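In: When you get a sec, could you give me coordinates for this:
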Amino acid sequence: MTLTTEQSAWFATSFGQLVANIERAVLGKTEVVQLVLTCLLSEGHMLLEDFPGTGKTSLARALAQSLQGKQSRIQFTPDLLPSDVTGVTIFDQRTERFEFHQGPIFANVVLADEINRASPKTQSALLEVMEESQVTVDGVSHQVGRPFMVIATQNPIEQAGTYRLPEAQLDRFLMKSSLGYPDHDDSVRILSAPPARRGGIELDPIITTDAVASMVEMATQVHVDTAVLEYVARLVEATREANETVLGCSIRAGLALTRAARTWALAAGRSYVVPDDVKRLAQPVLAHRMVLDPEEEFRGTTAAGVLDRLLSTVPAPQERASA
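Out: Model (predicted):
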């Protein structure tokens, strides 16, 4: 099914309205907000790694408040149990039946705060739900609903009492990004704003979960030319062949990049993907999936640097792909 001009325009307008609403709470971070929304509308999950006080939690709350859906926040700690996340089956003596009590993972937007502070066992409880949007407890599967997105945060400097996310867990995140500190002008704007009440600014929801589901479905209909697909495949393959890596990106990464590029293109009002969409999203989608050779890391090599080199050497299609 081909998208109409009116559908593309509606998607782009709705996307822009969501960005503007979220930016009321998170100033000067348009690109990161766009990435988070692209993640949501691509049915993916976002990992935000940044220093304390940069607005990671505020961004997640602002996104959740912008949707007429359910939001939840899980503070990950070393003593957090898997059942504290997914829920638990309890025997009800009145009915003499086992009943499932949902955990906080049953929400449209879930903020997993400081995810690397939980034990590997608890982290692994997220693997199924992030991949399949369902939770299996005592052999019974429970759907978490749609839309569903996990926004996880972690602090890159406080490593005491943390558990590094394994590669299998990192691969479940569609994107990884950071907010960074605001520039001088945005800092002044933030400081000059009226004091907000504890918990930050409250936003009014501007879109329903049904409308979000429609946007998700529309994004899947964006055309991707064969030449662009071949470009994505060459990029993914190049990460495996690079001398600096011991583990490159899997085909799941290629699928994720293609899915995100479709959403990014439609947010720009286009019903087709161009190579620049792939280039723009390569860093947040691919970098965290690459494992560098320890000696290269010791020399200061970064996954972002390797990707920059690959993007400059892997030839992109010259002709603009169109539907």
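In: contacts and neighbour counts: CA atoms only from here.
Out: Will do.
In: So Leu165 is in contact with Asn116, correct?
Out: Yes. In this structure Leu165 lies within contact range of Asn116 using Cα atoms under 8 Å: 6.2 Å.
In: Common neighbours of those two, please.
Out: Gln123 (Cα atoms under 8 Å, 6 or more residues apart in numbering).
In: So if I had to pick from these two, which one is more boxed in?
Out: Here Leu165 and Asn116 are set side by side on neighbour count (other Cα atoms under 10 Å), and the busier one is Asn116, at 24 against 18.
In: Please generate a structure for the following sequence too, so the two can be compared:
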Amino acid sequence: MMSSSPVPRSSVSASAASERALMSRLVEHLERVIRGKREALELVVCAVAAGGHVLLEDVPGTGKTTLAKVLASGIGGAFKRVQFTPDLLPTDIIGSSIFLPQEALFRFRPGPLFANVLIADEINRASPRTQSALLEALSEGQVTVDGQTHVLAPPFLCLATQNPVEFHGTYPLPEASLDRFAVQLSLGYLPEDEERALLMTRSGPPPLEDLRPVCSLEEVVRLQERVQEVRLEESVADYLLRLVQATRGHPSLRLGVSTRGALLFGRMVRARALMQGRDYVLPEDLKALAVPVLAHRLVLDTRARYAGSDKRVLLGELVGTVPVPR
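Out: Here you go, the predicted model:
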């Protein structure tokens, strides 16, 4: 039976230190191209370690596609990009069965979904039917075509983007789709000094061809397995549940965090613990990740929405009201 008291901070295994070093290498690799955004990059690497997916809500030209390319180069994985448009079909993403006359049979031809890092660019521009083609892959790491199940080679990470400014001709992601993303974040514009340095040193696209992998796909898979072994003490698990349950009973919220969201929250905080060099979760991990991991799962009620309430601000205030275990 697990103890209800947090594990001493000095208890750090050699394995946790090794995983921390791997995650640090990945963050530093991303920083070679994406500058001045370390906090966001650490969230992306935590999502990789947790086996989760990332929703990037940002204006055009802030480096979202570049981030996905650099991440793929860092893990030595296959990268694919799909530009979502209103006429995009599900088979354009997942693939389809092609009839081969010579062999008199149908053979599955994989679509761009079969990659280690997929960027679904402007995902909210495709129809709900096409958006839903991603759901099975995001949740279960597989797709089903003509009754046949095709498993995606691990690791599989989807970075989906949407423009928070332009809504004409878009189909907002439904709650069921949003709930499948481990984290939602924004890169935003560069700090002034970083943007100035970039203007002075770079006149063309980033030199991605010079980047080399800092780890292998097998190491990423082992990292994801290691995340599952990070300890979540009983008192910390209770704290996580209290945070989740607080969203379900809040008067300004029509929909709180689901059980799927709670499980993803648990995986993300375990990943953050490893990034900090620990093999156990502390309450500070939950407080640090509550907003980026949980806010996009909430649905404001009509009154709060028309009053201009912000889900991220509301969640931050809510976290401050939940007692932290001692």
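In: And the TM-score between these chains?
Out: Comparison of the two superposed chains (TM-score structural alignment, normalised by the length of the first structure) gives a TM-score of 0.95, and 315 aligned residues with a Cα RMSD of 1.2 Å.
In: so what's the residue most central in space within the first structure up against?
Out: Geometric centre of the first structure, nearest residue: Met46, 2.2 Å, by Cα atoms, centre = their mean. Under the criterion of Cα under 8 Å, 6+ apart, the neighbours of Met46 of the first structure are 36, 39, 149-152, 173-177.
In: Let's see if you can find the most crowded of these.
Out: In terms of neighbour count, Met175 stands highest of the contacts of Met46 of the first structure at 30 neighbours, by other Cα under 10 Å.
In: just checking, what residue in the second structure corresponds to that one?
Out: With TM-score structural alignment defining the correspondence, Met175 of the first structure maps onto Val183 in the second structure.
In: Disregarding residues adjacent in the polypeptide, which is nearest to that match?
Out: Closest residue to Val183 of the second structure apart from its sequence neighbours, by Cα to Cα, 6 or more residues apart in numbering: Val293 at 4.5 Å.
In: hang on, the earlier thing: show the contacting residues for the match of Met175 of the first structure.
Out: Shown here is Val183 of the second structure, whose contacts under the criterion Cα under 8 Å, 6+ apart are 43, 47, 52-55, 292-294, 296.
In: for Lys69 of the second structure, same thing?
Out: Contact partners of Lys69 of the second structure, counting by Cα under 8 Å, 6+ apart, are 79, 117, 208.
In: now with 6 Å?
Out: When contacts are counted by Cα atoms under 6 Å, 6 or more residues apart in numbering, Lys69 of the second structure touches no other residue.
In: that older thread, farthest-separated two in the contacts of Met46 of the first structure?
Out: The most widely separated members of the contacts of Met46 of the first structure are Met149 and Ser177, with 15.3 Å between them, by Cα to Cα.
In: Just give me the match in the first structure for Glu225 of the second structure.
Out: Under the alignment (TM-score structural alignment), Glu225 of the second structure maps onto Glu217 of the first structure.
In: and that match, what element?
Out: Secondary-structure assignment from DSSP states H and E places Glu217 of the first structure in helix 209-219.
In: Check the mean deviation of that helix from the second structure.
Out: Once superposed with the second structure, the aligned residues differ from helix 209-219 of the first structure by a mean of 0.6 Å; criterion: mean Cα distance after the TM-score superposition for the first structure.
In: Identify each buried residue in the following helix or strand past that helix, please.
Out: For helix 209-219 of the first structure, the succeeding helix or strand toward the C-terminus, using DSSP H and E, is helix 226-241. The neighbour-count criterion (16 or more other Cα atoms under 10 Å) identifies 227-229, 231-240 as the buried residues of helix 226-241 of the first structure.
In: cool, stretch 155-165 of the first structure as well?
Out: Of the residues in stretch 155-165 of the first structure, those scored as buried under the neighbour-count criterion (16+ other Cα under 10 Å) are 155, 162, 164-165.
In: And the strands in the stretch 101-250 of the first structure?
Out: For the stretch 101-250 of the first structure, applying DSSP state E, counting those that start in this stretch gives strands covering 109-113, 134-137, 140-143, 149-154, 175-177, 207-208, 245-247.
In: Then the stretch 1-150 of the second structure?
Out: Taking DSSP E, counting those that start in this stretch as the criterion, the stretch 1-150 of the second structure carries its strands at 54-57, 79-83, 95-100, 105-110, 117-121, 142-145, 148-151.
In: Would you convert those strands into a markdown table that also reports distance to Leu263 of the second structure?
Out: Rendered in a markdown table, the data for those read as follows (distance: least, Cα to Cα, whole Å):
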| stretch | distance to Leu263 of the second structure |
| --- | --- |
| strand 54-57 | 16 |
| strand 79-83 | 27 |
| strand 95-100 | 30 |
| strand 105-110 | 30 |
| strand 117-121 | 22 |
| strand 142-145 | 19 |
| strand 148-151 | 22 |
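In: Look up the closest residue to Leu48 of the first structure, ignoring the ones flanking it.
Out: The spatial neighbour of Leu48 of the first structure that comes closest, neighbours along the chain excluded (Cα to Cα, 6+ apart), is Thr153 at 4.7 Å.
In: burial count for the one you found?
Out: Close neighbours of Thr153 of the first structure, defined as other Cα under 10 Å, add up to 25.
In: who touches it in this structure?
Out: Shown here is Thr153 of the first structure, whose contacts under the criterion Cα under 6 Å, 6+ apart are 47-49, 113-114.
In: Between the residues you listed, which sits nearest Glu244 of the first structure?
Out: If you rank the contacts of Thr153 of the first structure by distance to Glu244 of the first structure using Cα to Cα, Glu49 comes first, at 22.7 Å.
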